[in-house]
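Undergrad: After the sequence you'll find the predicted model.
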Amino acid sequence: MNSITHELPLRAAPHAHDRSSVDRIMLKVCLALSPATAYGLYLFGWPAIILFVVTLLAAVATEALCLRLAGLPLQRLLDGSALLTGWLYAATLPPWAPWWIGAGGVAFGLIVGKHLYGGIGQNLFNPAMLARVAVLISFPVQLTTWVNPMPLGSELAPGFVDALAIIFANADYAAHLSAAPSGVDAMTGASWLGASKVAVGAGTDVGQWLAADFPLTAAFSGHIRGSLGETSALLILVGGLWLIWARVISWHIPASMLGMLSLCAWLASHFNGHLFPGPLFQLTTGAAMLGAFFIATDYVTSPASATGKLLFGAGCGLLLFTIRSWGSFPEGVAFAVLFMNALTPLIDRFIKPRAYGRTLGGKTLKHSDMRKIV
């Protein structure tokens, strides 16, 4: 009997699977992120490419170290979870941030936010967002310095050697440009979310300011200052809709998060248009789209039930609007998601999904009713 047990160990349900697996899911999410990321790398050139690669390599190296220390097989690297964490974290960074912001931040997120909880599937908080908040609080200057888009191959774009100096030696490329015969006066500046807060603080009518200065088309296409994940709201939206179509994620969290953000922005701008930007500004700037489709929808840190997902997404949208409007930082996606991550166990406790074969009240379904839901 014991020998049979050793040869045929019993495992927990489910015993029947579809073709989904962790590595397939991670691959699909990375594919959905690829168009927006590729466009962002093109817009911000070699420094962004180098930072992106360094962050991904640091994520894989940190994951390998943690697996080795835990005595787990390195084959688990192939599930792609560490790669996706590094990708999402890099997508939230200023494209020309120093290398140690990328490498150190993602290492912190994976160690503290994932492996201290027991590894994949056990973490309470999104590791990428935990890393983002930790680095933002510790190094606010580096995390709030944004560069204007300088597409690869353009006259002002740094070459590969200059990019190495920018990322690894913190070279002042702006001084280099201003000293050139065709120098440029301003290469960096605040994000549009940050600029709007400054305008409101200075007493400017934000509605008039946006009408005069805000390039909505550029914001939607992504040709504005921001992180890799804030490049093209259009490409992120397309990638997110593809994830819903492919059934990698459900529509509940993105719809409720963006819907609540839009509703709050519309109400605030309707009654105080001189202080609050409208829904289009809120949706096309910052990481709202990225957060709704790629961050808040994380399986492990979001609720299991459809109703719970709607509540979770609405909470993220409400918190995002609140932080953007009255918080110390212009962007609040990471803070909003982490706060709702902390509430996920509570949501799952009180809003439970219907068990297969049972009603919402827990009663066993009849055979005829079972055939209707299969």
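TA: Perfect, thanks for sending it. Remember, it's a predicted structure, so these values are computed and weren't measured experimentally. Numbering: from 1, shown residues only.

Undergrad: Going by C-alpha atoms from here, please, whenever you check contacts or count neighbours.
TA: OK.

Undergrad: how about Phe312, what does it touch?
TA: Neighbouring residues of Phe312 by CA atoms under 8 Å, 6 or more residues apart in numbering: 253, 257, 302-303, 340, 344.

Undergrad: next up, a second structure to put side by side with the first:
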Amino acid sequence: MGKLIVSPSPHDENYTKTSNIMLNVIIALLPAWGAAMYLFGARVLTLTAVCIGSCIFFEYVCRTLMKRSNTIGDLSAVVTGLILAMNLPVTLPYWMAVVGSFVAIVIVKQLFGGLGQNFANPAITARIVLMVSFPSAMTNWVLPLNEKFDTVSAATPLVLNGMDSEKLAKIGQSIPDYKDLLLGNTGGCLGEVCALGLLIGGIYLVVRKIISLSAPLSFIGSVFLLSWISGDDPVYQILAGGLFLGAFFMATDYATTPITEKGKIVFGLGCGIITFVIRHFGSYPEGVSFSILLMNVLTPYIEQLTRTKVLGAKEAEKSEG
């Protein structure tokens, strides 16, 4: 007979390494990234390389200066750099991309203790900092399949959707149709233009059981429902902008989103409501990044409210002072 081994939990040894999870996220982003490469040209490659390279560099230097174990092998810095690049316009100067990488890795991630300790998504925070610091450069959109980036500018689909026919005629552009939004024939960030590529990547992550559908479905579904109630085109609203990128790749971040399924649903609903409010009533045409960042801050409270109560356990009584 075999010996009875008594040991503390966890007992399941079939765990997934962080590097494997990150590798799957990289693979899932490749369809949308490849579409951006086709639509905007070789500068997508160099901008992505700058983001990834600087993220790896800052993580290595940070960990070395802090005398902590090196973590670049877990590929989390690569994922942060790739997602940051997907949140940038192709025309952004490289030095600004490096600034974004510094904010993401040094300030948001490493100063809070590294992977799993950061309270907010590093790439989203970096995008918002860049948007506030360099608004002109961060909103310099160009038309796809055009090499003259300095002369041919374009508005994003959400901006075009808010214009009347007179303004559209003045700038010589039209509102993209569903096909344009799916395939990427629009202006926008690298990760916003091709909804089909993002959807393929999201499905891949679900099939590989890297993410659950709770947060993405509640996020996308709430934007769809609220847009329909308000009289907006709900299909257009979910295909345009960075909704798919945010829902599948940033609202599912392990470190900054709730662990429980109920919590994920609440998180997604909150993101959807805030995104709709910003798009419909705010001055910004896009609200995905702001919504996820705000919900990141609320994640500890969501987890506390949606946690599963242990059977037979009693809540600790508050002592009267």
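TA: Happy to help now that I have it. Only a predicted model underlies this, so the values are computations on that prediction, with no experimental measurement involved.

Undergrad: Any idea what the TM-score is?
TA: The TM-score (TM-score structural alignment, normalised by the length of structure 2) is 0.89; 304 aligned residues with a CA RMSD of 2.2 Å.

Undergrad: re the thing from before, nearest to Gly194 of structure 1, of the contacts of Phe312 of structure 1?
TA: Checking those against Gly194 of structure 1 with CA to CA, the nearest one is Met257 at 21.2 Å.

Undergrad: The closest one maps to what in structure 2?
TA: Under the alignment (TM-score structural alignment), Met257 of structure 1 pairs with Phe219 of structure 2.

Undergrad: what do you get for Gly313 of structure 1?
TA: Alignment note (TM-score structural alignment): Gly313 of structure 1 maps to Gly268 of structure 2.

Undergrad: rewinding a little: hmm, which two among the contacts of Phe312 of structure 1 are most spread apart?
TA: Distance extremes for these: the farthest pair is Met257 and Thr344 at 15.0 Å, using CA to CA.

Undergrad: Which one of these two is surrounded by more residues?
TA: For Met257 of structure 1 versus Thr344, the count of surrounding residues by other CA atoms under 10 Å is larger for Met257: 29 against 22.

Undergrad: which residues touch that one?
TA: For Met257 of structure 1, counting by CA under 8 Å, 6+ apart, the contacting residues are 292, 310, 312-318.

Undergrad: Would you agree it falls within a helix?
TA: Yes. Met257 of structure 1: assigned to a helix according to DSSP: H, G, I helix; E, B strand; the rest coil.

Undergrad: distance of it from Ala32 of structure 1?
TA: From Met257 of structure 1 across to Ala32 of structure 1, the span is 19 Å (CA to CA, to the nearest Å).

Undergrad: ok, now Gly239 of structure 1?
TA: Gly239 of structure 1 is 4 Å from Ala32 of structure 1, where distance means CA to CA.

Undergrad: re the thing from before, what strand or helix carries the match of Gly313 of structure 1?
TA: Assigned by DSSP states H and E, Gly268 of structure 2 belongs to helix 261-281.

Undergrad: So for that helix, what gets flagged as buried?
TA: With burial defined by 16 or more other CA atoms under 10 Å, the residues of helix 261-281 of structure 2 counted as buried are 261-280.

Undergrad: aligned partner of Ser76 of structure 2 in structure 1?
TA: Checking with TM-score structural alignment, Ser76 of structure 2 has Ser81 as its match.

Undergrad: show me what contacts its match?
TA: Neighbouring residues of Ser81 of structure 1 by CA under 8 Å, 6+ apart: 22-23, 26, 120.

Undergrad: same thing with Val300 of structure 1?
TA: Residues in contact with Val300 of structure 1 (CA under 8 Å, 6+ apart) are 121-124.

Undergrad: The same query, at a cut-off of 10 Å, please.
TA: Contact analysis of Val300 of structure 1 by CA atoms under 10 Å, 6 or more residues apart in numbering lists 120-126, 341, 344.

Undergrad: quick one on the thing from earlier: list residues touching both of Gly239 and Ala32 of structure 1?
TA: Joint contacts of Gly239 of structure 1 and Ala32 (CA under 10 Å, 6+ apart) are 293-294.

Undergrad: which position in structure 2 aligns with Gly222 of structure 1?
TA: Using TM-score structural alignment, the partner of Gly222 of structure 1 in structure 2 is Gly184.

Undergrad: wait, isn't its match in contact with Ala35?
TA: Yes. Taking CA atoms under 10 Å as the definition, Gly184 of structure 2 is a contact partner of Ala35 at 7.4 Å.
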